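J.: model the structure of this input:
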Amino acid sequence: MGGPPGGTGDDHPVPPAVLEAAIGWQLRQGEGDTSPADAQALADWVAAHPDHARAWRQLGDIDQHLARAAAGPGARAALLLPPRRRRPARVAGAVLGLALAVACGVLVLDRYQPVGQLLSDHRTATGERRTIVLPDQTVLHLNTRSAVNVVFSQDQRAIHLRAGEVAVETSHADPAERRPFVVLTEDGSLRALGTRFTVRRWPRAHTAGSDGAQGRGAPATEVAVTQSAVAARPANCAAAASEPCAAERIVSAGQGARLEGGWVDPWAAPPDADAWKDGMLVVDNQPLGEVVAMLARHRVGHLGVDPRVAGLRVTGTLPLADTDQALLALTAAVPVEVVWTTRWWVMLKPRAAP
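T.: The predicted structure is shown next:
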């Protein structure tokens, strides 16, 4: 679960059995007929082990996200509790009402904070960016809608990028540190060679379809190196440097690579690939459809582009902290206008003739 920069005891996931027990306690509380004895039993359980207290605090953190997204009571339990533990409803109407509340809550919550990332060690919501300092003093910068798990072991220091984008600044504070630092994704591994680099795993944007929605290709992992080098390996190779891998490629500063389908291929990484750390999106002769897709990751609600203008080329710098201003800047750069159906449904369309 996420925590403040620098890490606390709450930054580490609890055992699944403990989390399941905590959810059971929360369900009993939600029934509304708890007695003083029940409250004492819960207090005793929380105090019995540090993992119990941590699980209870982590559920409270998820509660806050659900509250921001206006999800109904019990939505968290319905989302997280394994099916075998969900008890039959006493009243069919109550089940249907809860199901509808959960469905609506999940849809709203997922646009603000992807549901699948709620139990990650560190995560960001839509439009949020975070900086995390790991125990070895390596610095991670998380872009919007991103999630990582930290997996430090006796043999290596690793983070698993579950989704989104992370910029890594490896630490050299301890000269005795010999464990390699590795970023793992579903597509392979990236071993730092004393370096700074960014790794992202977004669905790749395509030209907008006839409905103006942004199409998405299958996710691939892309790395851009800004200092020193990275050893990139596809998923069919072991991450450990001691294991030989013919497909391994060394990616030097100023270069990029894409890991996909068991291969590592060169990728023309933009020179400002990590500008988002400073709240800026730098684009250089890119299609408007791709630019809008990148802005949409930082904005709650639907942001689309009319296919008639999706191919227009854009060059410039856009603010990520204020996507309204970014959209206005696009209207000055290319002949489009912003059409607001509601605050949460926005389209870029061809500019009307004067």
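J.: from now on I want contacts and neighbour counts done on CA atoms only, so please keep to that.
T.: Noted.
J.: and the helices in the chain, which stretches?
T.: Secondary structure of the chain (DSSP state H): helices at 16-30, 36-48, 50-68, 75-80, 92-112, 288-296, 323-333.
J.: would you confirm that residue 318 contacts residue 328?
T.: No. Counting by CA atoms under 8 Å, residue 318 stays clear of residue 328, with 9.7 Å between them.
J.: more neighbours: which of these two?
T.: residue 318 (22 against 14; other CA atoms under 10 Å).
J.: next one: that one from residue 96, what distance?
T.: Note on residue 318: its distance to residue 96, by CA to CA, to the nearest Å, is 45 Å.
J.: residues contacting the spatially most central residue of the chain?
T.: In the chain, the residue lying closest to the centroid (CA atoms, centre = their mean) is residue 146, at 1.7 Å. By CA atoms under 8 Å, 6 or more residues apart in numbering, residue 146 lies in contact with 117, 123, 124, 125, 161, 162, 163, 164, 165, 166.
J.: one more pass at 7 Å, please.
T.: Taking CA atoms under 7 Å, 6 or more residues apart in numbering, we find residue 146 in contact with 123, 124, 163, 164, 165.
J.: wait, doesn't the second one sit right on residue 141?
T.: No. With contacts counted by CA atoms under 7 Å, residue 124 stays clear of residue 141, the gap being 10.2 Å.
J.: now the strands for the stretch 151-300 of the chain?
T.: Per DSSP state E, counting those that start in this stretch, the stretch 151-300 of the chain has strands spanning 157-169, 181-185, 188-192, 196-201, 221-227, 229-234, 249-252, 256-260, 263-267, 280-287. These are given in chain order.
J.: let's see this one next, to set against the first:
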Amino acid sequence: MNDNTPHLPNDPREAAAYWFARVHSGRFTLAEKQQFGQWREADSRHEHEYRAIDEIWQAASLIAEDELRELLEAPQSHGGSRPRLSRRQWIAGGAAACAAALVAGVGLPRALTGSPSFEAEYATVAGEQRSETLPDGSVLELNTRSRIVVRYYDDQRRVELLEGEVMFSVAHNARQPFLVDAGPASVRVTGTQFNVRRDAAQVDVAVQSGSVEVTSGQWWNRHTATLTASQRTHVQPGELAAVEDTDIAALTAWRQGKVVFKEQPLERVIHEMNRYLASPIRLADSRLKGLSMTGVFNIRDADSFLQALRTTLPVAVRLRADGGADLALLR
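T.: Purely as a prediction, here's the structure:
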């Protein structure tokens, strides 16, 4: 392809959706037509994914026009009315919306995704950790307060990380890539060990061995980073941080029931410990945020952690009836 070729998503299905939207946009140029043909011929998966989307589109022609209009028409704003468009205009105008829905994987017909050959949901509560071995031998280690959905298809293995943290040890299978969807971030591998943590709108990815590809952003404006052993990045909506080196052993010490802090702000330390505690520790004095802490602690021994606070920092600990504790600065 020439230098004017658009930056396509790496995933064949997402790239197919991009080309589908361009073909039906009404602004498909001769240069794009040539690039599109080259893309389809470059890999059999490209042709397969594009045909799958096109079959869905052809099926839309069987829907009554008034029903199709209800599906495609956006809600009217400010009380205005839309001009009545022909069927051809409605179909062409809805191409991008259809493609975006296909990429998002929301409500995809069986003709595109097929039924999963394996499906399961796993979860942990506060302080709980569990390990699950999947049908292909891949192992998932779930940290505290985590929830995932696993689905295996013929052409891919997909995990949706709804919340929490998971260490993935993925069995190698180049023909069936392993995909992790974690809100604003997605991770693609064939076989490796890596850790993914999802806290609200932020996702952290770190690699122990092998390599992974992390992507974020909308399908038409993807940002991608490749991580190898002892590297990490984090993702927020619309932002993919630079790749950096990391201490993967310290980051995944939770697998041995430990947490490691190296000059961490006390507020961050308490937030981390609270992930494992049924009753939280609270900072009752905002001045405590300026303190920092270093140490290795057992995630199941809150009493030892509180004792360490008393001996290393100017902190008063007041135990509550619910089993938690409030921290104040010693006067």
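J.: compare the contacts of residue 146 of the first structure and tell me which is most surrounded.
T.: Among these, the one with the most neighbours (other CA under 10 Å) is residue 123, at 27 neighbours.
J.: measure that one to residue 318 of the first structure for me?
T.: Counting by CA to CA - residue 123 of the first structure and residue 318 of the first structure are separated by 24 Å.
J.: do residue 157 of the first structure as well
T.: Distance of residue 157 of the first structure to residue 318 of the first structure, computed by CA to CA: 35 Å.
J.: about what we covered before: distance to residue 19 of the first structure added to the contacts of residue 146 of the first structure, as JSON lines?
T.: Below are the contacts of residue 146 of the first structure laid out as JSON lines (distance: CA to CA, whole Å):
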{"residue": "123", "distance to residue 19 of the first structure": "18"}
{"residue": "124", "distance to residue 19 of the first structure": "21"}
{"residue": "163", "distance to residue 19 of the first structure": "23"}
{"residue": "164", "distance to residue 19 of the first structure": "25"}
{"residue": "165", "distance to residue 19 of the first structure": "27"}
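J.: and residue 321 of the second structure, what pairs with it in the first structure?
T.: Alignment note (TM-score structural alignment): residue 321 of the second structure maps to residue 342 of the first structure.
J.: ok, how many other residues are close to the spatially closest residue to residue 154 of the first structure that is not a sequence neighbour?
T.: In space, and not counting its chain neighbours, residue 154 of the first structure is closest to residue 179: 7.8 Å by CA to CA, 6 or more residues apart in numbering. Counted by other CA under 10 Å, the residues lying close to residue 179 of the first structure total 13.
J.: then residue 62 of the first structure?
T.: 15.
J.: check the one 5 residues further on too.
T.: With neighbours defined by other CA under 10 Å, the count for residue 67 of the first structure comes to 14.
J.: these two touch, right, residue 145 of the first structure and residue 166?
T.: No. In this structure residue 145 of the first structure lies outside contact range of residue 166 using CA under 7 Å: 10.5 Å.
J.: looking at these two, which one has more neighbours?
T.: A direct count of neighbours by other CA under 10 Å for residue 145 of the first structure and residue 166 places residue 166 higher, at 28 against 24.
J.: what residues are up against the nearest residue to that one once chain neighbours are set aside?
T.: Spatial nearest neighbour of residue 166 of the first structure, excluding adjacent residues (CA to CA, 6+ apart): residue 142 at 4.7 Å. Counting by CA under 7 Å, 6+ apart, residue 142 of the first structure makes contact with 124, 129, 130, 131, 165, 166, 167.
J.: map residue 194 of the first structure across to the second structure for me.
T.: Aligning on TM-score structural alignment places residue 194 of the first structure opposite residue 191 in the second structure.
J.: how many neighbours does that match have?
T.: Neighbour count of residue 191 of the second structure, defined by other CA under 10 Å: 20.
J.: before we move on, what about the one 4 residues further on?
T.: Counted by other CA under 10 Å, the residues lying close to residue 195 of the second structure total 21.
J.: how near is it to residue 133 of the second structure?
T.: For residue 195 of the second structure relative to residue 133 of the second structure (CA to CA), the value is 16 Å.
J.: next one: residue 100 of the second structure
T.: From residue 100 of the second structure across to residue 133 of the second structure, the span is 33 Å (CA to CA).
J.: neighbour-wise, which of these two wins?
T.: Counted by other CA under 10 Å, residue 100 of the second structure and residue 133 do not tie: residue 100 has more neighbours, with 18 against 11.
J.: centre of the chain versus the helix or strand that contains that one, how much separation?
T.: Using DSSP states H and E, residue 100 of the second structure sits within helix 95-104. Here helix 95-104 of the second structure is found 19 Å from its chain centre; the criterion is CA atoms, centre = their mean, to the nearest Å.
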